[in-house]
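Q: Quick one, what's the 3D model for this:
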Amino acid sequence: MAIVKVPYYKGTMKINIPDKNFVGVLKSKAQEYRTALSEEEIVEKALKNPIGSLSLEKLVKGKKNMVIITSDHTRPVPSKITLPIILKHIRSANPDIKIKILIATGFHRPTSHEEMIEKFGAEIVDKEVIICHRAAEKSKLVNLGFLPSGGELWLNKEAIEAELLIAEGFIEPHFFAGFSGGRKSVLPGIAGEETIKANHCSEFIASPKARTGIIENNPIHEDMMYAAEKAKLAFILNVVLGKDKNIINAFAGHSKLAHEAGCKFVKEISNVKGNDSDIVVTTNGGYPLDQNIYQAVKGMTAAEKCSSKDGVIIMIASCSDGHGGESFYKTMSNSKSPEVLLEKLMKVSRNDTAPDQWEIQILARILTKHEVIIVTDMCNPQIITDMHMKHANTFQEAIDIAFKIKGNDAKITLIEDGVSSIVS
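A: Modelled structure (predicted):
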């Protein structure tokens, strides 16, 4: 019996897989990557060696105000480490500059005060000006024309009116933008509702180029790059995280060049060779990305890549925050079947994209080909079953269900962290 500990919420879950069924574990090198430098030293090194850009200190010279875009509560960016260092570098060169920290919520709900303290630390929350972006509030946005794809470009007014705009974030494989980080701080991070929906339209989501680890000719990425350029995103600090959400590398500098360097590094350590298995077990890497079903779709896409036709995907995710989006939940639960829903979504035009349609489309795509079982003891099972998936309180219960579907001789592959893996 193979006994493995996998990420689950803020800890781990021990799972047992019978030896006769177990094909093996797919694990990115990020899980085992080690460096002699501390997390702070990694960040300092990146900031002192900017890629394709002047240093942060030189960029802030003579500026009266600036905005720092940061990630929200759904992203594991270690801002308690990165933000104090960024602020130190800025104020060492320009003590009087007025700084606003803009939380890039995209289409997510606003980050709560408690979540801000957990993410940034009490000192930053008490002393700094922090704003939550709200995609649906037109009065807080400014129109900058049109995206290359034709959608209207609306971005946060505070960011656009700042003398200097920079962003912090992290780079990991992303299931339709190729990679997170860089330009994603702007679109969808601080973009308006119409802009996000146009960028995440059904046509683009269906593109074979809009997949994990792909940037070249990815239509979603191309729109995002244009938005970042129009926003005049001048500088980024993007970190790469290891198994325990610790910083293992960092890239700073020009928003395009530094991001590309980071993506190259992530691709090198995240590529894993897939296989066709009857049952694929995966996770969303634990908290915060496993806190709802909406986010858990990301880990499912890694399993989708190496699951045989009509295979079973077992997703281990706490979903402690429930479904993660009312429209996401209602659209899935009110649909007759994933097949009918997917066919309907593919007929929706770019400018008629509905909130969360992209996540619905990807989940529906997966469910048309695979049975999905979510393992959690922290979520109402009714939510899961309403959304055309199965629920299991324990991993053993999930395996028993999967064996009933695929047979006792079914081959099983484990993807330890579906979010950090690029399955080829």
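Q: CA only for contacts and neighbour counts going forward, please
A: OK.
Q: From the chain's centroid, how far away is the helix or strand harbouring residue 279?
A: Taking DSSP states H and E as the definition, residue 279 sits inside strand 277-283. Computed by CA atoms, centre = their mean, to the nearest Å, the chain-centroid distance of strand 277-283 equals 21 Å.
Q: go on, stretch 353-370?
A: That offset, for stretch 353-370, works out to 16 Å (CA atoms, centre = their mean).
Q: Would you mark the buried spots in that stretch?
A: By neighbour count on 16 or more other CA atoms under 10 Å, the buried set for stretch 353-370 is 353-367, 369-370.
Q: Next, count neighbours for the spatially closest residue to residue 301 that is not a sequence neighbour.
A: Leaving aside its chain neighbours, residue 301 sits nearest to residue 175 (6.8 Å; criterion: CA to CA, 6 or more residues apart in numbering). Around residue 175 sit 23 other residues, with neighbours defined as other CA atoms under 10 Å.
Q: so who does residue 175 touch?
A: Residues in contact with residue 175 (CA atoms under 8 Å, 6 or more residues apart in numbering) are 210, 211, 212, 213, 298, 301.
Q: again, only using 7 Å
A: 211, 212, 298, 301 (CA atoms under 7 Å, 6 or more residues apart in numbering).
Q: And the closest residue to residue 10 other than its chain neighbours, how far from residue 419?
A: Ranked by CA to CA, 6+ apart and with sequence neighbours excluded, the top spatial neighbour of residue 10 is residue 287, at 5.4 Å. Distance, residue 287 to residue 419, by CA to CA, to the nearest Å: 12 Å.
Q: Please generate a structure for the following sequence too, so the two can be compared:
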Amino acid sequence: MADQEFSLPLGDGSIAVSLPDCEVDVAVPPGGEAVDPRAAAEAALDDPHGPPLREVVDPEDEVCVVVTDVTRATPDEALVGAMLDRLPVSRDGVTVVLGLGLHRPMTDAEVESGLGAFADLAANHDPDAAVEVGSVDGVPVEVNPAVAEADAVLSTGMVEPHQYAGFSGGAKTVVVGAGGEPLIRHTHGPELLAEFGVRLGRVADNPFRAFLDRAGDVAGPEFCVNVTHGPAGILDAAAGEPRAVVRDLADTARGALSVEVAGGYDAVLAGVGAPKDANLYQASRAATYVILGASNPLRGDGRVVVPARLHEGAGDGRGERRFRDRLAAGESAAAVYEEMREGYEPGAQRAFVLARALRDHEVWITNSAHPALVEECLMHAAASPVEAIEPGSRVLVVPDALNTLLV
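A: Predicted structure coming up:
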């Protein structure tokens, strides 16, 4: 049993939590040792999976680099800088697209913070302006015009646990981040999400991941530089062919992030912190990662408690608005889930997955700026974790719930 006093992330800071009347265990993954992102990216570029960048890009090529958005803590300035140093084209021949998917546009300050010296090359993706470049299984593959028109498409990415793709990164940055609604509608629809193998932490034999990879064969990237991270920070980088990059870094991430847990907990206290606790759409991932992961540690009537700032409310993007609308209009989680099994708008999939989890377990959001919103969205609000956890409970604390694999 761990000390009943501990800290959890909240926004850019942390909160102290004391549960003296509870039996508390803490799930802390092994973590690994942090590396310098720029040095790791350079080493990966010098020893890529497949042909080196100089053989992928010709000197006369127009190059488009798709990078992650503010919802992922990817060191994009370091990754883009390492790539551009090795490109046989001038800076004038490079365009950077911010891979938003259906999330809100990044602000100028966020672009500057994320890309630094390369911020002037970047533009937000607009999914409504996406153009078709091919199809996979009859599903149109649409991408940002800059991606469609480029001679060479490159990307950055963060290989971290993902509810559907197993791990993010690879082709996902381009085909979802810089993609259009048809592909997002298909990949995030109820039929594909219900398929066996679509699960957190699984790459092999995962239909969701396989579809993204095939879409990447149509739209790009031809070459990517991705990183993975753990509690200590960035742990490793890999470069080259996207499938191999994801497999490589997923293996590193599993070793760094997996924790064996037993069942029977009354509550899981799940930490999120910035940037994911900015809105309810993102912060709710903590609950679904616990409940719908490889090993749900909760007993039948157990609950997940998530401290989250939610200074953006539900979120400002199209997908975030659809998420809120679906939950707020529902009479119950079971009713929302059954209705959405018939289909839903792209971006609303987070409501579908959350409703699936809420059928079995309560989710409490604490310390938020929008408690009424939380209640509106079929969850429970409390001022602090102490108010959300019954005295005498057996509690599992997961300080970094989005980067911990409970197995």
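Q: quick one on the thing from earlier: how would you label the residue mapped onto the residue nearest to residue 10 of structure 1 from structure 2: helix, strand or coil?
A: By TM-score structural alignment, residue 287 of structure 1 lines up with residue 274 in structure 2. Three-state assignment for residue 274 of structure 2 (DSSP: H, G, I helix; E, B strand; the rest coil): coil.
Q: so residue 274 of structure 2 sits right up against residue 12, yeah?
A: Yes: counting by CA atoms under 7 Å, residue 12 is a contact partner of residue 274 of structure 2 at 5.5 Å.
Q: Can you state the residues of structure 1 onto which the longest strand along structure 2 aligns?
A: Secondary structure of structure 2 per DSSP state E: the longest strand is strand 298-307. Mapped onto structure 1 using TM-score structural alignment, strand 298-307 of structure 2 spans residues 307-316.
Q: quick one: contacts of the matching stretch?
A: 8, 276-283, 300, 303, 369-376, 398, 402.
Q: Stretch 196-212 of structure 1: how far from the chain's middle?
A: 15 Å.
Q: if I line the two up, what does residue 55 of structure 2 land on in structure 1?
A: That one, residue 55 of structure 2, aligns with residue 58 by TM-score structural alignment.
Q: burial measure for residue 266 of structure 2, as a count.
A: So residue 266 of structure 2, with other CA under 10 Å, has 22 neighbours.
Q: so how far is residue 401 of structure 2 from it?
A: For residue 266 of structure 2 relative to residue 401 of structure 2 (CA to CA), the value is 17 Å.
Q: again, but for residue 204 of structure 2
A: 23 Å.
Q: The residue nearest to residue 88 of structure 2 when sequence neighbours are not counted - how many residues pack around it?
A: Once flanking residues are discounted, residue 88 of structure 2 sits nearest to residue 59: 4.9 Å by CA to CA, 6+ apart. When neighbours are counted by other CA under 10 Å, residue 59 of structure 2 registers 13.
Q: can I assume residue 59 of structure 2 is in contact with residue 89?
A: Yes: here residue 59 of structure 2 reaches residue 89: they are 5.0 Å apart, a contact under CA under 7 Å.
Q: Can you show me the helices along the stretch 51-200 of structure 2?
A: With DSSP state H, counting those that start in this stretch, the ranges of helices along the stretch 51-200 of structure 2 come out as 53-56, 76-86, 108-115, 145-149, 172-175, 181-187, 190-193.
Q: Nearest to residue 34 of structure 2, out of these?
A: helix 76-86 (15.0 Å; CA to CA).
Q: Which other helices and strands does that closest one contact?
A: helix 37-46, helix 108-115 (3 or more CA pairs under 7 Å, 6 or more residues apart in numbering; DSSP states H and E).
Q: ranking the ones you listed by burial, who's on top?
A: Mean neighbours per residue, mean count of other CA atoms under 10 Å, is largest over these for helix 37-46, with a mean of 20.
Q: thinking again about what came up before, isn't the residue nearest to residue 10 of structure 1 up against residue 9?
A: Yes: under the criterion of CA under 7 Å, residue 287 of structure 1 makes contact with residue 9 at 4.5 Å.
Q: Just give the nearest non-adjacent residue to the residue opposite residue 77 of structure 2 in structure 1 once aligned, would you?
A: Mapped onto structure 1 by TM-score structural alignment, residue 77 of structure 2 lines up with residue 80. Excluding the flanking residues, the one nearest residue 80 of structure 1 by CA to CA, 6+ apart is residue 120, at 4.7 Å.
Q: Can you tell me how far the aligned partner of that neighbour in structure 2 is from residue 162 of structure 2?
A: Counting by TM-score structural alignment, residue 120 of structure 1 corresponds to residue 115 in structure 2. Distance of residue 115 of structure 2 to residue 162 of structure 2, given as CA to CA: 24 Å.
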